[in-house]
Every structure is written in structure tokens, then in C-alpha cells.
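J.: From the sequence below, what's the structure:
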Amino acid sequence: MLQLERRQHIMNKLGVQGTVHIERIASDLGVSSMTIRRDLASLEKEGKLVRSHGGAILPERMAQEIPYQTKLSSYKDEKELIAKKAAEIIPANAKVLLDSGTTNLEIAKLIKTRDDLLIVTNDAKISMELLNSDSEVISTGGKLQKDIGAFMGTHVQTLLKQIRVDMVFLGANAIDLNGDISTPSMEKALIKKLMLESATMKWVVADHSKFNRRAFAHVCHLSTINGIITDNQLEQDDRKKLEQETNLY
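T.: The predicted model follows:
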């Protein structure tokens, strides 16, 4: 197959799937994986794709911030399933840190009637959800991120440096198949890193739409956390790759 035909095949696959895997494309076309790597490198230079570990994604799959109201209606059933799994592993008398985001909002709804927890959050909506909680609640306060609902800034960073919790449920904007978690801004990445440093048990909560994506700022690698809690819609090949890096629930 000619070079032009190979690259058109790659772009056609990307158009349908949003992502391609090097080994699979090489097998389909009967060429070496190195040949496909060169094709991907060339197409990336042309701005047609973004290379990721083991493959490539379309540029529009680079994760951006999504307004809170939009996220509330997206993958609601999946988020409720994730929240149920997460709530089940919170032990008695735990100190729990809930990162901002709508999946953690669903966790808050399930645990707000417990009276044995200390819950810390940097999310305005979660803070309001826990307004009448029977547990002790600490809202970080800080600069409110417009349309997103997360508290940001040095106030949040200072508080996170001063606390120690039993477990954190970290939201994820993007998780690529190399096992890297990323988020759209450096400031948000720093806050997530501080959250991880404050917690003994580190869990990421993310529905299947967050996988095989990348965002601007690196947070951590999956090997540094205890596991991911996700839904049942993740592709089997992707699940197997991620299970090599961490526990997947």
C-alpha cells in the first residue's frame, strides 16, 4: 500500500473511532509498527492528529473545561454507578476529600446522611449538597471558577498543604492509555497534586468518556494511585492496558 493510502486509511479510522492503535493499524495494513509510527509522526506535524502512547487521537479529543450545567446531564447513569462503587469503599469514621466535579457530586449525595465522616471539598455545588449533612464538612473556599464551580487559588492550595485525609476521590478530565492523568490548566493540576499528597488512599473517579484523552497539564501517572473507579462502558482492549498500571473497578 502506498504511503498516501496508508495515511488516508489512518485518518478514516480516526474519523470513525476518534482513536487508532499502532499495532492494530499495522496488522490491518500488513506493514511494520515502525512504518505506522512514521506515518503518525508526519500526520501530527500536519496538525491532523495528536500522538498518544500506542496510537493517536484526533486534536478535538484533547480535553477542555466543560461548564457544570453541561456535565450534570452527561453520562448521569454512569456517574451514579461510579458513585455507588465509591461510597461502598468509604470506611467508618473516615476523613474524605472530594475533588470538584459532577461524579463526586453523586458521591456526596450518597454519603451526606452518614454521621461518622469528615468531608472536605473544593466544589461549590458539593458544598451546597452537604449543607445539611450529618457529617462534619469543610469547604475550602477560594476563588470560584466561573461556570465550573470549583474553588481555586492560593487559599485552596494552603489548606490542602495543611490537612491529611484517609482517602481522596480525584476527578479526571483526561486519562490516556499510557496511564497519564491530565487536566486543562496548570493551576488545577497543582491542586489535584496537593490533594493526592494529602491522602493515604488515592482513588480516581472517571466515566468512560474521560479515557483515551489528553489535556494540557500533567497531574500524575496511574501507578501512583490505588485505583480507578469507572463504569462498564470502557473498551476491553483499553481496560486491559490500564489494568497493567493500576486497579480498575
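J.: contacts and neighbour counts: CA atoms only from here.
T.: OK.
J.: Report the buried residues of stretch 140-151.
T.: Burial within stretch 140-151, assessed by neighbour count using 16 or more other C-alpha atoms under 10 Å, is assigned to 140-142, 148-151.
J.: Kindly report the same for stretch 203-211.
T.: So, applying 16+ other C-alpha under 10 Å, buried residues of stretch 203-211: 203-211.
J.: Now do it: distance from first to last residue.
T.: 15 Å (C-alpha to C-alpha, to the nearest Å).
J.: do stretch 120-130 as well
T.: Stretch 120-130 end-to-end distance (C-alpha to C-alpha) = 10 Å.
J.: just to revisit the earlier point, could you list which of the buried residues of stretch 203-211 belong to strands?
T.: 203-205 (DSSP state E).
J.: Pipe those into CSV and attach distance to residue 75 per row.
T.: Shown next, in CSV, are those (distance: C-alpha to C-alpha, whole Å):
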residue, distance to residue 75
203, 19
204, 17
205, 13
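J.: So which residue is smack in the middle of this structure?
T.: residue 172 (2.1 Å; C-alpha atoms, centre = their mean).
J.: Closest to residue 34 out of the buried residues of stretch 140-151?
T.: Comparing the buried residues of stretch 140-151 against residue 34 with C-alpha to C-alpha picks out residue 148 as the nearest, at 41.9 Å.
J.: The closest one contacts residue 68, doesn't it?
T.: Yes: Residue 148 is in contact with residue 68 according to C-alpha atoms under 8 Å; the separation is 4.9 Å.
J.: and the biggest helix by length in the chain, what does it pack onto?
T.: Using DSSP state H, we find that the single longest helix of the chain is helix 3-17. When contacts are defined as 3 or more C-alpha pairs under 8 Å, 6 or more residues apart in numbering; DSSP states H and E, helix 3-17 packs onto strand 19-21, helix 33-45.
J.: I have a second one here; can you model it like the first so I can compare?
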Amino acid sequence: MLPSERQKKIVGLLATKDVITISELMAAFDISIETVRRDLNLLEKQGSIQKVYGGAKLKDISLGEPTLENRMVDRIVQKKAIGIKCSQFINDGDCIFIDSGSTTFHIAKQLTHKKNLTIITNSIPVVNELINTDFEIIIIGGKIRHNERSVVTYDYIFNFAGLNIQKSFICASGITVENGVSDFNMQEAVTRKIIIERSKEVFVAADSSKFLRDVTINIAPLDKINYLITDSQLNRNIASSFKKTKTMLILAED
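T.: Below is the predicted model of the structure:
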């Protein structure tokens, strides 16, 4: 097989998976590790792929944050599984924060059997989901961000100093070992940074496509995060890279 033909097939394989490891490529094409690395180096220079720890993925050509509507229907099975797993950490009587986002929305859908919860949120869909419960619901004050259906806060409108949050469930658009969690919007990031500082335990709920991505605004390094909860499709090599951190990585089964 000509190198150019093999490289096209590598790109084709990457279109079917989030990440393919070097060992998988060696087995698929019966080639050496040196040949795989040469192919990946060339494809990266061409802008077709992005090399990651132990393998490669298609280059992310997205220039910004996907809409909430698109995210609500994307990877819905995985996000529901993450929501179920997160809900297992919530006890009756807890005071929790549920972030705005399509993944954390699925946490709210799993709480109807809980009792005496205090829920702080900046998510209008979360408020709508729980409005008919007897939970105490606190929505942070600020400006409505229409496309995200969220409230972005201003210090002069909402006093975070009075909050005593036991567990916060935060969204992220990017997660790496080196730089922690990141997101696209500065105002959302400011809220998340404050919530993390006010929380006894911090959970990041994000599907596996968010890993090995750094996006616009850094939220927090991993040493500020107690748990990362994602779906079982996360590549094993990526999962292994988080073992050297103090953050506990938890995979939710679909």
C-alpha cells in the first residue's frame, strides 16, 4: 500500500472514532511504530489531524461554542449516563450547584426521588425541569445569555459570599491533564471559578469528546477538581494519563 493511500485510510478511520491509538494503527495496517509516527507527523503538518497522547484524532475545525440546541441532542445516551452517575453522589439534604449545559441538565432529570435538596443554578432549563418539585431553588442573579439559556452573574447583583455549597457540578468544553478544564465564554467561566472556590467538592461532568481539548478560557487546574465524570467511550490511553493526577476519573456506563 502506498503511503499516501494509507494516510487517507488513517483519516477515514479517525472519522469513525474520537481517538485512535498508535498501537491500533500499527495493527490495522501491519506497520511499525516509526511508520505510524511518520504518517501522523505528515498528516498533522497537512492540518488533517491532531496528535494526542498515545495516538491521534481529527483536527477540531470548530471556531466556537456549539449551540445549546445542538448539544442537547448530541451524545444524549452518554450524557444521560453521566447524569445518572452524578446523581449517585447527591444525598438527601445536600446543597448543590448545577451548572448550565447539556450534560449537567441530565443531572436535574435524575433528582426527583431525592429529598430536601437546595439547588443553586444559573441554568434556565434546570429551573424549568425542577420547578414543580419542593426543592429550594436559588437562581443566581445577572444577565440572561439567550443562546445558552443561562444567567451570567455580576458581583453587584449576586453575593456569592453567602453560599455554602457542598457539591458543585460544573460543565467544561475542554479538559487536559496539563491545563485542567476550560470553556468558551468569559462570563460563564467567571461564574464557574467563583463556584469552585465556594464548593467543598467539585465535580466536572463532561462527555468524552471534551478530553484533550483546550478552548478559549481556562476555568481551573485539575488540582481544584475532585472528580471528573465522563462516559465509557473515553479512550483507555487518555484515561490512563489522568492516573498521575489527584482528580478521580469516573466512567459512567451507558
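J.: nearest residue to the residue nearest to the centre of structure 1 other than its sequence neighbours?
T.: residue 206 (5.9 Å; C-alpha to C-alpha, 6 or more residues apart in numbering).
J.: For that neighbour, which residues are in contact?
T.: Contact partners of residue 206 of structure 1, counting by C-alpha atoms under 8 Å, 6 or more residues apart in numbering, are 79, 82, 103, 171-172, 228-231.
J.: Just these: which are in helices?
T.: 79, 82, 103.
J.: so the longest helix of structure 1 versus helix 33-45, what angle?
T.: Following axes from the mean of the first three to the mean of the last three C-alpha atoms, to 10 degrees, one obtains 70 degrees for the angle between helix 3-17 of structure 1 and helix 33-45.
J.: Strands of the stretch 1-150 of structure 2, start to end?
T.: 20-21, 49-52, 55-58, 95-98, 118-121, 136-139, 142-145, 150-153 (DSSP state E, counting those that start in this stretch).
J.: Deepest-packed of those strands, please.
T.: Neighbour counts (mean count of other C-alpha atoms under 10 Å) averaged over each of the strands of the stretch 1-150 of structure 2 peak at strand 95-98, with a mean of 24.
J.: Show me what that strand is packed against.
T.: Partner elements for strand 95-98 of structure 2 (3+ C-alpha pairs under 8 Å, 6+ apart): helix 102-108, strand 118-121, strand 165-170.
J.: what's the longest one aligned against in structure 1?
T.: Just to be clear, that refers to helix 102-108 of structure 2. Aligned by TM-score structural alignment, helix 102-108 of structure 2 corresponds to residues 102-108 of structure 1.
J.: Average offset of that stretch relative to structure 2?
T.: Overlaying structure 2 shows stretch 102-108 of structure 1 at a mean distance of 1.6 Å from the equivalent residues (mean C-alpha distance after the TM-score superposition for structure 1).
J.: before we move on, back to that, which one, of the helices and strands packed on strand 95-98 of structure 2, ends up nearest to residue 156 of structure 2?
T.: strand 118-121 (17.6 Å).
J.: Report the mean deviation for the closest one after fitting onto structure 1.
T.: Strand 118-121 of structure 2 sits 0.4 Å off on average (mean C-alpha distance after the TM-score superposition for structure 1).
J.: Other residues contacting that strand?
T.: Contacts of strand 118-121 of structure 2 (C-alpha under 8 Å, 6+ apart): 93-100, 127, 135-140.
J.: now what about stretch 149-163 of structure 2, what contacts it?
T.: Contacts of stretch 149-163 of structure 2 (C-alpha under 8 Å, 6+ apart): 68, 100, 122-125, 140-145, 187-188, 191, 194-195, 198.
J.: Okay, and which of those map to helices?
T.: Short answer: the contacts of stretch 149-163 of structure 2 in helices (DSSP H) are 68, 124-125, 187-188, 191, 194-195.
J.: so which of those would you say is closest to residue 164 of structure 2?
T.: The closest of those to residue 164 of structure 2 turns out to be residue 195 (C-alpha to C-alpha; 9.7 Å).
J.: what's the neighbour count on that closest one?
T.: Look at residue 195 of structure 2: counted by other C-alpha atoms under 10 Å, it has 23 neighbours.
J.: Kindly report the same for residue 249 of structure 2.
T.: Neighbour tally, residue 249 of structure 2, other C-alpha under 10 Å: 18.
J.: what residues are up against it?
T.: By C-alpha under 8 Å, 6+ apart, the contact set of residue 249 of structure 2 is 227-230, 239, 242-243.
J.: Which position in structure 1 pairs with it?
T.: Residue 249 of structure 2 maps onto residue 248 in structure 1 when the alignment is built from TM-score structural alignment.
J.: I'd like the distance between that match and residue 110 of structure 1.
T.: Separation of residue 248 of structure 1 from residue 110 of structure 1 (C-alpha to C-alpha): 21 Å.
J.: go on, residue 78 of structure 1?
T.: For residue 78 of structure 1 relative to residue 110 of structure 1 (C-alpha to C-alpha), the value is 15 Å.
J.: gap between the aligned partner of residue 124 of structure 1 in structure 2 and residue 100 of structure 2?
T.: Aligned counterpart of residue 124 of structure 1 in structure 2: residue 124 (TM-score structural alignment). Counting by C-alpha to C-alpha, the separation of residue 124 of structure 2 from residue 100 of structure 2 is 8 Å.
J.: With neighbour numbers in mind, choose between these two.
T.: Ranked by neighbour count (other C-alpha under 10 Å), residue 124 of structure 2 and residue 100 place residue 100 first, with 25 against 19.
J.: separation between the more buried one and residue 140 of structure 2?
T.: 11 Å.
J.: Overlap of the contact sets of the two?
T.: Each of 121-122 lies in contact with both residue 100 of structure 2 and residue 140 under the rule C-alpha under 8 Å, 6+ apart.
J.: rewinding a little: check the contacts of strand 118-121 of structure 2 and tell me the two furthest apart.
T.: Using C-alpha to C-alpha, the contacts of strand 118-121 of structure 2 reach their maximum pairwise distance at 93 and 100, which is 21.6 Å.
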